[in-house]
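Peer 1: Can you look at this prediction? I've put the sequence above it.
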Amino acid sequence: MKKLLTYIIIGSACFSACKKTEEQLYTAQDNIYFDLNFKDLSGNNRRMDSVMYSFALFPEKSVDTVWLPVRIAGMRRSEARSFRIAVDEKATTAEAGKHYKSLEKEYIIPADSGVAKVPIILFAADPALTSKSVRLKLRLVPTEDFTVTNPEYDSAKVIFSNRLEKPAWWATWQGELGNYSRVKHELFIRAAGVNELPVAFDAQVLPKVLFAIRRFKNFLASPISWVADNPQEGYTLEPAGAGKYNFFSITNPGKKYLLELNPADNRYYFTDETGARIV
């Protein structure tokens, strides 16, 4: 009888505890966070705290969008729910309206979904972006629908510019490409049809690499003919006087490259950021 009574007491305690746990599970407010995790080469989960972007990689664009995934930690619901994002002004150097579009008052997690992608709209017009990067730091804010409880995951940074840095792969192929300059790198992206080359020499990719480099060299040798022969690329030339032209994408006329005739060899050359001819 004592054993039976003991079992009943224990069973009642377990039922009470389980019921309380279940109530806590279903009544606790859901949490929300920036999901900037990725798997490294070893298959381990890593978290980024920043998203990097350069307009110089996309010469046809003067406006672009970076998408930040926001995910819930909790239950999906059959109704849409809202969340808010604020700019951390102390850690932000980008200016609203100048470098990015001001944030919306709130964003939505759709019904029956656990994630939303927040559009951060960036602008390339500021000439200073060709010489520096700016930073936009964002922080999730609690709402009636969501709490924000993990400081490590409640913020994200978008760092962007309109400039390039020398990539590691340039050294691998410098014998074909020549000395590095930012303007030369930008023109390579525009003419070669690729944004990057392999860092390591590989015989299997060599034909594709040489094809891209050959396209770039043909472009430098005769940029006026290249524009005429490749209308699908979306570039044009406008006379700039005194035997000069401005080369630019028709979708982004604010980014222009000066092309000048050299009477000594009757060829047109671009100049890089130091004033040297690009060959």
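Peer 2: That came through fine. The shown structure was predicted, so the numbers you read here are calculated from the model rather than taken from an experiment. Numbers count the residues shown, from 1 in each chain.
Peer 1: okay, CA-based contacts and neighbour counts for the rest of this
Peer 2: Will do.
Peer 1: Once you drop chain neighbours, what's closest to the most centrally placed residue in the chain?
Peer 2: Against the mean C-alpha coordinate of the chain, by CA atoms, centre = their mean, the closest residue is residue 53 at 3.9 Å. Across the structure, with CA to CA, 6 or more residues apart in numbering as the measure, the residue nearest residue 53 apart from its sequence neighbours is residue 160 (4.7 Å).
Peer 1: now for the helix or strand containing that neighbour, which elements pack on it?
Peer 2: Element membership of residue 160 [criterion: DSSP states H and E] is strand 155-161. Secondary-structure packing of strand 155-161 (3 or more CA pairs under 8 Å, 6 or more residues apart in numbering; DSSP states H and E): strand 31-34, strand 50-54, strand 134-141.
Peer 1: Now with 7 Å, please.
Peer 2: strand 50-54, strand 134-141 (3 or more CA pairs under 7 Å, 6 or more residues apart in numbering; DSSP states H and E).
Peer 1: pretty sure the residue nearest to residue 53 contacts residue 133?
Peer 2: Yes. Taking contacts as CA atoms under 7 Å, residue 160 lies within contact range of residue 133: 5.3 Å.
Peer 1: of those two, who's got more company?
Peer 2: residue 160 (22 against 17; other CA atoms under 10 Å).
Peer 1: which ones are touching that one?
Peer 2: Counting by CA atoms under 7 Å, 6 or more residues apart in numbering, residue 160 makes contact with 52, 53, 54, 133, 134, 135.
Peer 1: Okay, it and residue 110: tell me how far apart.
Peer 2: Remark: distance between residue 160 and residue 110 (CA to CA, to the nearest Å) = 29 Å.
Peer 1: sorry, back to before: distance to residue 64 for the contacts of residue 160 - can I get that in TSV?
Peer 2: Below are the contacts of residue 160 laid out as TSV (distance: CA to CA, whole Å):
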residue	distance to residue 64
52	13
53	10
54	10
133	16
134	15
135	15
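Peer 1: Which one of the helices and strands packed on strand 155-161 lies nearest to residue 259?
Peer 2: The closest of the helices and strands packed on strand 155-161 to residue 259 is strand 50-54. By CA to CA, the value is 23.7 Å.
Peer 1: hold the first one in mind and look at this next one:
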Amino acid sequence: MRKLYALLIVFATCLFAGCDENGDRGYYEDMDRIYFVKDSIICRLGEMQMGVETYTVQVPLKVLGRPWSENRMFKVNVNRKLTTAPEHIYTSLSSEFVVMKDSVNACIPIELLRDRIDPMVDTVYQIVLDLEVNDTFGFGVQEKLQSKVVFSNYLQEPDWWYALEFVYWGAYRPEKYQKMMEFWGGPISFEEYASRMIQVVLCGKKMYDYFKLHPEFGMEFPEATPWPYE
């Protein structure tokens, strides 16, 4: 019986402590804490249109606490041991960012410099961010104190490319496929190629015409091959 009373007392103590911590209106009333909403963000730069030279990733964070009537700063560091992206392919980050007044949400913008990443090299990079304690914020959820942006500018040659490589679109270049995806509205699967070959060839003709009008890109094609379905 004494053990039962002791357990009830412990339970009641924890219950009241929890109420105090979160406040009568449901807000967290201890020191406000901040955490990453996502532990990773994947960015496939190679699938974007060929004219996109930079792309800004927004890394979201959230505050455990109530909104303030003034802006608040929080600190973030790039984890140099875990980050594999060289510094010249993304814009340097500040160590401090802001949670705007009347909000519990924030974002860290990371500008990826796509035009500096070789599209023919199959390399996956990552930028790893760590939260830091400051005078305004403590740490939030333990598993949400680190986030990473994973990205690549490589666009794999589609399985169907080789079939008409020596007839119409020539040796594979990511720029050619990116332009075809732009006209098509997205990646072209092997199933789409097999069932809609005429439409794919017409899409390739649009790509061919574009690069013939823009020889500055240096795209090469088979010589004197008449395109069908003109």
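Peer 2: Perfect, I can see it now. Keep in mind the model is a prediction, meaning the values are calculated, not measured.
Peer 1: quick revisit: highest average neighbour count across the helices and strands packed on strand 155-161 of structure 1?
Peer 2: When these are scored by mean count of other CA atoms under 10 Å, the highest mean neighbour count falls to strand 134-141 (a mean of 20).
Peer 1: Can you tell me what residue 72 of structure 2 aligns to in structure 1?
Peer 2: Structural alignment (TM-score structural alignment) places residue 72 of structure 2 against residue 81 in structure 1.
Peer 1: For its match, the count of nearby residues, please.
Peer 2: The number of residues near residue 81 of structure 1, taken as other CA under 10 Å, comes to 19.
Peer 1: and the residue lying closest to it once chain neighbours are set aside, what does it touch?
Peer 2: Nearest residue to residue 81 of structure 1, sequence neighbours excluded (CA to CA, 6+ apart): residue 109, at 5.2 Å. Contacts for residue 109 of structure 1 (CA under 7 Å, 6+ apart) come out as 80, 81, 82, 115, 116.
Peer 1: Drop anything exposed from those residues.
Peer 2: 81, 115, 116 (16 or more other CA atoms under 10 Å).
Peer 1: What's the separation between the aligned residue in structure 2 for the last one and residue 19 of structure 2?
Peer 2: For residue 116 of structure 1, the aligned residue in structure 2 is residue 106 (criterion: TM-score structural alignment). Counting by CA to CA, the gap from residue 106 of structure 2 to residue 19 of structure 2 is 27 Å.
Peer 1: swap in residue 9 of structure 2?
Peer 2: 16 Å.
Peer 1: which one of those two has more residues nearby?
Peer 2: residue 19 (15 against 12).
Peer 1: Tell me if the match of residue 116 of structure 1 really is in a helix.
Peer 2: No. Membership of residue 106 of structure 2 in a helix is not supported by DSSP: H, G, I helix; E, B strand; the rest coil, which gives strand.
Peer 1: That one contacts residue 63, correct?
Peer 2: No. Applying CA under 7 Å, one finds residue 106 of structure 2 not in contact with residue 63, separated by 8.2 Å.
Peer 1: Can you say which helix or strand has residue 22 of structure 1 in it?
Peer 2: helix 2-27.
Peer 1: Kindly report the same for residue 187 of structure 1.
Peer 2: helix 182-192.
Peer 1: tell me which residues in the helix or strand following that helix are buried?
Peer 2: The helix or strand immediately downstream of helix 182-192 of structure 1 is helix 206-221, counting by DSSP H and E. Buried residues in helix 206-221 of structure 1, defined by neighbour count with 16+ other CA under 10 Å: 209, 212, 213, 214, 215, 216, 217, 219, 220.
Peer 1: tell me the angle of the helix holding residue 187 of structure 1 relative to helix 206-221?
Peer 2: 110 degrees (axes from the mean of the first three to the mean of the last three CA atoms, to 10 degrees).
Peer 1: How about the contacts made by residue 160 of structure 2?
Peer 2: Residue 160 of structure 2 neighbours (CA under 7 Å, 6+ apart): 190, 193.
Peer 1: quick one: it from residue 172 of structure 2, how far?
Peer 2: 11 Å.
Peer 1: Now check structure 1 for the residue matching residue 33 of structure 2.
Peer 2: Match for residue 33 of structure 2 (TM-score structural alignment): residue 31.
Peer 1: what's the burial count for its match?
Peer 2: Residue 31 of structure 1: 18 surrounding residues under other CA under 10 Å.
Peer 1: and it, how far is that from residue 67 of structure 1?
Peer 2: 20 Å.
Peer 1: try residue 262 of structure 1
Peer 2: For residue 262 of structure 1, the distance to residue 67 of structure 1 - CA to CA - is 45 Å.
Peer 1: How about the contacts made by the match of residue 72 of structure 2?
Peer 2: 108, 109, 110, 145 are the contacts of residue 81 of structure 1 under CA under 7 Å, 6+ apart.
Peer 1: which of the residues you listed sit farthest apart?
Peer 2: The span of the contacts of residue 81 of structure 1, defined through CA to CA, is set by 110 and 145 at 12.4 Å.
Peer 1: what's the span of stretch 170-177 of structure 2, first residue to last?
Peer 2: Stretch 170-177 of structure 2: ends 11 Å apart by CA to CA.
Peer 1: What are the buried residues along that stretch?
Peer 2: 170, 172, 173, 174, 175, 176, 177.
Peer 1: quick check: longest strand of structure 2.
Peer 2: Longest strand in structure 2 by number of residues, with DSSP state E as the criterion: strand 55-64.
Peer 1: tell me which residues in that one are buried?
Peer 2: 55, 57, 59, 60, 61, 62, 63, 64.
Peer 1: That one to strand 146-152, inter-axis angle?
Peer 2: Using the same axes, to 10 degrees: strand 55-64 of structure 2 against strand 146-152 is 160 degrees.
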